[in-house]
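Participant: What would the 3D arrangement of this be:
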Amino acid sequence: MVQTIRIEAEAREQAGKGAARATRRQGLVPAVIYGAKLEATLVALDPRDVMKELHKGGWQSHLYEVAVKGGGTERTLMRDVQFHPVTDRPIHVDFQRIAPGARIRVKVAVAFLNEETAPGIKEGGVLNVVRRELEVLADPDAVPERFEIDLGEAAIGDSLRWSSVVNKFGTRPVIGDRDFVVCTIAAPTIDEEVTPVVVAAPEPVKGKGGKAAAKPAAAAPAAAAAKAPAKKK
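Facilitator: Next comes the predicted model:
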């Protein structure tokens, strides 16, 4: 199951672009905690803490306890991070507060097991991944680190679907109207070798006596064939 990660934060009193710019001048990242039908909480974060989580990957499915200095602790999901267009540094973070007893909507990565021993792969097939993440509704205390699909018996032409996930951990897919495809084993692509066609030269036409007929002389240009007019004396 996903571990809850603690992030230290400082309270902010004012909202708006001007206040956010002032927070950035102090070397901090402005952030907001919203949701669960409660008033939004304005906080400021250490940019090193934000970058640490972003470098881990999968931050959208992690649980965060945002501990506000001098205040309480908010249980959240990190929903959005805005970046500076030039430096790519984080300039704002949105956290969604988790309501007690509510399911949360998260994206969970998919791991494919036994790819090297799959019959379809050994026969030259190619693993075609349709979805690398699956978006599900999950209990906040039971969010899986990843989903697994076993390719051990997958043959060429097989489609592995949501029903192929080994353990769903009590989650429910957001796409609920069908057993959607996660990956397929595609047939190998065969490049056909094109053989060049050699055109034989035409045999010479034989004349009388078995000798090859002389090629007809090329027609002289009309201007050259015409006799030049006689010069007047």
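Participant: Every contact and neighbour count from this point should use C-alpha atoms.
Facilitator: OK.
Participant: Which residue, other than its chain neighbours, is closest to the residue nearest the centre of the chain?
Facilitator: The residue lying closest to the centre of the chain (CA atoms, centre = their mean) is residue 132, at 7.7 Å. Leaving aside its chain neighbours, residue 132 sits nearest to residue 110 (5.5 Å; criterion: CA to CA, 6 or more residues apart in numbering).
Participant: Please give the structure of this sequence too, so both can be compared:
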Amino acid sequence: MGKDFGKRRKKIMEQLKLQAMPRTAIGKQVKQLRREGLLPGIIYGHSIEPLAVQFDAREARSIADQAGSSSLINVYIAGTPTPYSVIIRDVQWDYLKRTLIHLDLQALSMTEKVRIPISINLVGTAAAVEELGGVLLHLVNEVDVECLPSALVPAIDVDISNLTQIGDSISVKDLVVPEGIEILTDAEETVVQISAVVEEAEEKEEFAVEAEAGDVEVIGEEEEAEAEE
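Facilitator: As a prediction, this is how the structure comes out:
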């Protein structure tokens, strides 16, 4: 499993490269950039002054989709000898047009650990759902971790194929993560669990029993009431 994570991380780091240009357009001028197929952004963070930059909009969208919020991206700015190692901190969308309109990137030091949430990605099929009709409850969508930037991954895969019985679960302590990543989230938290389906008919039957119980007359109560009158 560790080797698989290593190969995956290496592949991601090789792929996630983004070209950028220094940006001078600000305010209303930014709209013209977008019309030209460019995406405005900013880089800030470790030991640098904020840098206004612009990207090819299509390339930036592709990288943002792959990276999520916890993958390292190497940004190459024209005229700068070395790339900036960054993560995505904020993405602004035009939800009507379904396009990116701004990208905030945080520069990291490769020698300093960061604390960051990483998403949980469920893989496989739970037999308890397919064969027993159970319901898969995904209770934790991300975990907080601490690691060096070089260890970051876009998500932590959780194999649910071993969930074969109603009540089976996977906790944070069961997660398998790449070497160098320390999970900070409570180890006892349940990530996924198989729950039984409560049939509607059973619910109605239970309700009917409760209603009948409420109508049961206790012997002696009526006589006591008449005596009090």
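Participant: TM-score of the superposed pair?
Facilitator: Between these two chains, after superposing, the TM-score reads 0.70 (TM-score structural alignment, normalised by the length of structure 2); 190 aligned residues with a CA RMSD of 2.8 Å.
Participant: Just list the residues touching the counterpart of the residue nearest to residue 132 of structure 1 in structure 2, thanks.
Facilitator: Residue 110 of structure 1 maps onto residue 121 in structure 2 when the alignment is built from TM-score structural alignment. By CA atoms under 8 Å, 6 or more residues apart in numbering, the contact set of residue 121 of structure 2 is 141, 155, 156, 157, 158.
Participant: from those, which would you call buried?
Facilitator: 155, 156, 157, 158 (16 or more other CA atoms under 10 Å).
Participant: Could you double-check that the first one sits in contact with residue 116?
Facilitator: No - Residue 155 of structure 2 is not in contact with residue 116 according to CA atoms under 8 Å; the separation is 11.6 Å.
Participant: Beyond the longest helix along structure 2, next helix or strand please.
Facilitator: Scanning structure 2 for the longest helix, with DSSP state H as the assignment, gives helix 200-215. Reading on from helix 200-215 of structure 2 to the C-terminus, the next helix or strand found by DSSP states H and E is helix 221-228.
Participant: so how many other residues sit close to the counterpart of residue 97 of structure 1 in structure 2?
Facilitator: Residue 97 of structure 1 maps onto residue 107 in structure 2 when the alignment is built from TM-score structural alignment. By the measure other CA atoms under 10 Å, the count of residues near residue 107 of structure 2 is 22.
Participant: Just confirm residue 40 of structure 1 is within a strand.
Facilitator: Yes - with DSSP: H, G, I helix; E, B strand; the rest coil as the criterion, residue 40 of structure 1 is assigned to a strand.
Participant: Quick one: residues contacting it.
Facilitator: Contacts of residue 40 of structure 1 (CA under 8 Å, 6+ apart): 32, 33, 34.
Participant: Could you measure from it over to residue 52 of structure 1?
Facilitator: Going from residue 40 of structure 1 to residue 52 of structure 1 by CA to CA, to the nearest Å gives 25 Å.
Participant: Confirm that the match of residue 110 of structure 1 sits in a helix.
Facilitator: No - using three-state DSSP, the assignment for residue 121 of structure 2 is strand, not a helix.
Participant: on that earlier part again, now the common contact residues for residue 155 and residue 116 of structure 2.
Facilitator: With CA under 8 Å, 6+ apart as the test, residue 155 of structure 2 and residue 116 both reach residue 70.
Participant: Residue in structure 1 paired with residue 134 of structure 2?
Facilitator: Per TM-score structural alignment, residue 134 of structure 2 is aligned with residue 125.
Participant: next one: residue 171 of structure 2
Facilitator: In structure 1, residue 171 of structure 2 lines up with residue 161, judged by TM-score structural alignment.
Participant: For that match, which non-adjacent residue is spatially closest?
Facilitator: Using CA to CA, 6+ apart and skipping the chain neighbours, the partner closest in space to residue 161 of structure 1 is residue 181 (4.2 Å).
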